[in-house]
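Q: Below are the sequence and a predicted model for it; my questions follow.
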Amino acid sequence: MSRPTTKPSLLHGLAAVSFSATAGAAAALILTACGPGSTAATDDPAPQSSSAPQGLLTEAAAEKIVDTYQSVNNRANAVRDAKLLGTVEAGQVYEQNSADYRLFKTWPAKEQKSYTKAFTYEDREYLIPPASSGVTWFAVTSRSSDNPKGDRRSLAVFDKVGSTYKMVMALWTDTKSIPQIDTDRHGFVSPVDPAKKVGTLAPNEISAVYEDFFETGGKTASQKLASTPTTKESVRIYEDRNDGDSGTWSTTRFFAGDPAHPKVYALKLENGGVLALVPMAHTEEQILKPAYMGNFLLDPSKSEAAFDSTRRTVVTNEFQGQAIVELPRTGKPIAHDLEYQLVDSR
C-alpha cells in the first residue's frame, strides 16, 4: 500500500480515483485496546489462561508482519519492483499498486518523488479476531508518517496467502467518518459472514449494486445505497462521460466487472452494524460513433498508453478498486471511501 499522496485524483482513463465521504459520521476509529507490542513476534495464538479465548495471532506477531510489509513496500516503491511487492502484497491492493508502477512514468515529477519516498505506519492499532472465529486474517489501522496531523488513517487487511500473511486490502480514510468497531472484553474483534444480510444488503452484494452508479447514473443503486459525496462523485463521472470534444466523435459507457479478488472482509461495529472492505471493478469503453468509423482512430491518453499506445477504434479500460462501506442495522448502506485504479487498457 502506498502512502496517501496528492497523486492525481483524476477521472477514468487517467490515474487513480479516490473519493471520501463523511455522511453517516459517528465517532473516530476506536478499534482495540491493543498498543505496540513486543518485537519477539510469533504467528502462534496469543498464550492465555485456559478460560480465556486465544487470538488468531499475537499482537507482537502482527506487529512484525506489518513491519516487514512496511520495509519491503518502501523498497519496492523506490524501484517499482512488482515482483518484490508481490512477496508481501496480494488481492485488490496489489492489483492497484502494481498498476501504479506501470503508470508512474505518466505522473508529474513531484508526485513521483512523493511516491518513492520511504514512510512508516505510525500509531498502529491492531484488530485481531479470536482464533475460534475461523478466519485467516487480521486488520490494522495506522497513520502515515507523511500525515502528522493524523486526520487520515489507513484501514488495512492482512490475510494468509499460502503460508504467508500479505496485505490484501487497504484504504486511507477520514477517521471522523467511521463508527467504532466492536471489541469483546478480551480486546478481540468480531468478523462477520460477508454473505449475511445486514439490514437490506449483505456485504458481498455491495459491489454489484454500487457499479450501477457508473452504468446508469444510479437508477437502481440510488434506491439501495445512501447518498454521499462518494456516490455523487460516481454519478458525476457517469453524467460527464461524453462531455468535451471526444463526445463529438465517440461514445463512452461503463460496465460492471468482476473484481480480480472477490473476497470481502467484514467486522461488527459497536452500534450493531457492520463495516466491510469490498472489492470493486468496472470496465470503461470508448467507441467511435458510426459516422467516424473507418476514417478516424482514437488516441489513448498518457495513462492508457502506458498499457497500450496503439491508436484504435475502441478503447477499453479496466478498473479495479476497493471500498469501505458501513452497513447499518436500519437504513441504507453508506459508502465512506472508494478508490479505483486503471489496471489495463487495450
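A: In hand now; what should we look at?

Q: rest of the way, CA atoms for contacts and neighbours
A: Fine.

Q: buried residues in stretch 61-75?
A: Buried residues in stretch 61-75, counted by 16 or more other CA atoms under 10 Å: Ala61, Ala62, Glu63, Lys64, Ile65, Val66, Tyr69, Gln70, Val72, Asn73, Asn74, Arg75.

Q: which among those residues gets closest to Lys176?
A: Val66 (23.9 Å; CA to CA).

Q: Show me how far stretch 287-302 is from its chain's centre.
A: Distance, stretch centre to chain centre, for stretch 287-302: 33 Å (CA atoms, centre = their mean, to the nearest Å).

Q: nope, stretch 119-132 is what I meant
A: Centre-to-centre, stretch 119-132 and its host chain are 17 Å apart (CA atoms, centre = their mean).

Q: For stretch 242-260, give me every contacting residue.
A: 91-92, 95, 208, 211-212, 214-215, 238, 241, 279-289, 291-292, 320-321 (CA atoms under 8 Å, 6 or more residues apart in numbering).

Q: cool, and stretch 281-301?
A: So stretch 281-301 is contacted by 12-14, 207, 211, 249-260, 308-321, 340 (CA under 8 Å, 6+ apart).

Q: Please work out how many residues are found near Tyr265.
A: Tyr265 has 25 neighbours, counted by other CA atoms under 10 Å.

Q: shouldn't it be in contact with Gln322?
A: No - the criterion here is CA atoms under 8 Å, and Tyr265 misses it with Gln322 at 11.0 Å.

Q: then this one, side by side with the first:
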Amino acid sequence: MAHHARYRALSAAACLALLATGCTSPSADPAARTAETPLVTEAEANKVVDSYESLNNDANAELSAAKMANAEGGALLAKDQGYLTQTKGMAQKDVKENLAPFAYIDRTFFIPPVSAKADWFVLKAQGANLENGKPGTPWKQSIRFVVFKKAAAGWRAVLSGGFSGDDVSKVPQIAVDQDGLAEVVDPQAKIGDTAPADLAGMVADLYVTGARTTPLAETTVRNQAAAAKSSRESNLSGHAHTDFTKAEPRDGTTYALRTADGGALVLGDGAVDETLLAKDLNSYINLGKSLQPFVKNGTDRMYKVVIHDMLMQTAVISADGKPAVYGISRQTTSVDATPTSKI
C-alpha cells in the first residue's frame, strides 16, 4: 500500500511538470467511477421468485385461474388460465403431473440498471418438482428463462420459455457489465436485419406458411411448428379444411437482453387462429376433450371451429442478425364453434 501511495504521488508531480503533454490526473482513475444501481438486488429478486413459486403452486393445487393472477400477469397469465380451463376435459392423472408443486433451482439473475428505465428482470434456472417440501431431481435437459415485471400490485411473472433436449447447448451467454448488470435491448432496434420485436411475427408465420420463406434458422421447434398444418390435415382425414392466420397477441410485449457475442436473447408472445371448416353437409368436426370446456356445446357436431392460440417464444438473434427460435409454447385460450344444426 505504501509503495502504491508513493507511486501515485510521483505521478501527480510528473503531471505538474508535464502539463502541456496532456498527462491525466489520478482523480480521473476509472476505478473511481460510481457503480450503477440495480433495479433490484439479487436478494430481492430471490424473494420475488420464492413468492412466485408459492403463489403459483397454490393456484395450481386449487386449479384457480383467479389465484393465478396473484402470481402472474401478461402473456404467461393468459397461457396458464387457458390451460386451467382445459383441465376440466383432461385426464386428471396428467393434470396432476403437469401441475405438481415445483421450485426453480440453480438460479441466475439478469438485472438491468435503474438507468435502463426497465421495470423487469430475467431469471435463468432449472426446475425441479418438490419432494417432501424440498426440490428433487432437476428437470432433465431443461433450462428456463422467466421474465418478472413490476406491476402496481407487485411483481408478476409475465413470460416463460427456455431450451430443452439437445438445444440446451445453444443457451447463449448473457452479457453483463462491470457491475454485473444486464443490458436491455430495444425491441425495435435492428441487429443486422432483425429486430427483437420481429420474432413474434416470424414464429406465427411458421404456422401460416409452413416455413416456406422464413428467415428463422432450422431448429427442432421451428420444424414442429411448420408441420402443424400438415399434421392437422392428416388427422382430419379429408373431412375438413384447416387454415392458420396470424392473430393479435394477448400481450405483445418483447423482452430482450444483450448476449455476450453482441446479439440478443428474446422472449415474447404472438398468436395464431386456426380455422377448421367441414367440407360438406355430410362432414362435421368433433372437438377433442381438452377443447370442449371452451364452448357450451362442446360435444356437438361442429361445422366450423376457430381455435384461438397464443404463442410464447424463446429465441436468439446472433450478432450478425440471424434469428433462431428454440422454444415455442402454444396454448389455446378460447374456441368459437358453430354446430351443424346452426347452418
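A: Received, thanks. Since the structure is predicted, the reported quantities are computational estimates derived from the model, not experimental observations.

Q: now, which of the buried residues of stretch 61-75 of structure 1 lie within helices?
A: Mapping the buried residues of stretch 61-75 of structure 1 onto helices (DSSP state H) picks out Ala61, Ala62, Glu63, Lys64, Ile65, Val66, Tyr69, Gln70, Val72, Asn73, Asn74, Arg75.

Q: what does the third one align to in structure 2?
A: In structure 2, the residue paired with Glu63 of structure 1 is Asn46, using TM-score structural alignment.

Q: what's the spacing between that match and Phe109 of structure 2?
A: Per CA to CA, to the nearest Å, Asn46 of structure 2 is found 9 Å from Phe109 of structure 2.

Q: try Arg330 of structure 2
A: For Arg330 of structure 2, the distance to Phe109 of structure 2 equals 26 Å [CA to CA].

Q: One more: Asp50 of structure 2?
A: Per CA to CA, Asp50 of structure 2 is found 13 Å from Phe109 of structure 2.

Q: quick revisit: pipe the ones in helices among the buried residues of stretch 61-75 of structure 1 into TSV and attach distance to Leu275 of structure 1 per row.
A: Output for those, formatted as TSV (distance: CA to CA, whole Å):
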residue	distance to Leu275 of structure 1
Ala61	24
Ala62	21
Glu63	23
Lys64	25
Ile65	23
Val66	22
Tyr69	24
Gln70	25
Val72	28
Asn73	26
Asn74	28
Arg75	31
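
Q: in a strand, that's where Asp179 of structure 2 is, yeah?
A: No - membership of Asp179 of structure 2 in a strand is not supported by DSSP: H, G, I helix; E, B strand; the rest coil, which gives coil.

Q: just to revisit the earlier point, just the ones of the contacts of stretch 242-260 of structure 1 in strands?
A: Within those, residues falling in strands by DSSP state E are Pro279, Met280, Ala281, His282, Thr283, Glu284, Glu285, Gln286, Ile287, Leu288, Gln320, Gly321.

Q: where along the stretch 51-200 of structure 1 do the helices fall?
A: Along the stretch 51-200 of structure 1, counting by DSSP state H, counting those that start in this stretch, helices occupy 59-79, 82-85, 91-103, 109-116.

Q: Give the residue farthest from the middle of structure 1.
A: Here structure 1 reaches farthest from its C-alpha mean at Asn295, the gap being 40.6 Å by CA atoms, centre = their mean.

Q: So that residue versus Arg312 of structure 1, what's the distance?
A: Distance of Asn295 of structure 1 to Arg312 of structure 1, computed by CA to CA: 11 Å.

Q: what do you get for Tyr238 of structure 1?
A: As judged by CA to CA, Tyr238 of structure 1 and Arg312 of structure 1 stand 23 Å apart.

Q: Ala306 of structure 1 now?
A: Ala306 of structure 1 is 15 Å from Arg312 of structure 1, where distance means CA to CA.

Q: again with Ser303 of structure 1
A: 15 Å.

Q: more neighbours, the two?
A: More neighbours surround Ser303 than the other of Ser303 of structure 1 and Arg312, with 23 against 16 (other CA under 10 Å).

Q: Structure 2: which residue goes with the more buried one?
A: Using TM-score structural alignment, the partner of Ser303 of structure 1 in structure 2 is Ser290.

Q: ok, the residue nearest to its match when sequence neighbours are not counted - how many residues close by?
A: Once flanking residues are discounted, Ser290 of structure 2 sits nearest to Gly89: 4.6 Å by CA to CA, 6 or more residues apart in numbering. Neighbour count for Gly89 of structure 2, taken as other CA under 10 Å: 15.

Q: how close does the counterpart of Gly89 of structure 2 in structure 1 get to Asp100 of structure 1?
A: When structure 1 is aligned by TM-score structural alignment, the residue opposite Gly89 of structure 2 is Thr106. With distances taken as CA to CA, Thr106 of structure 1 is found 10 Å from Asp100 of structure 1.
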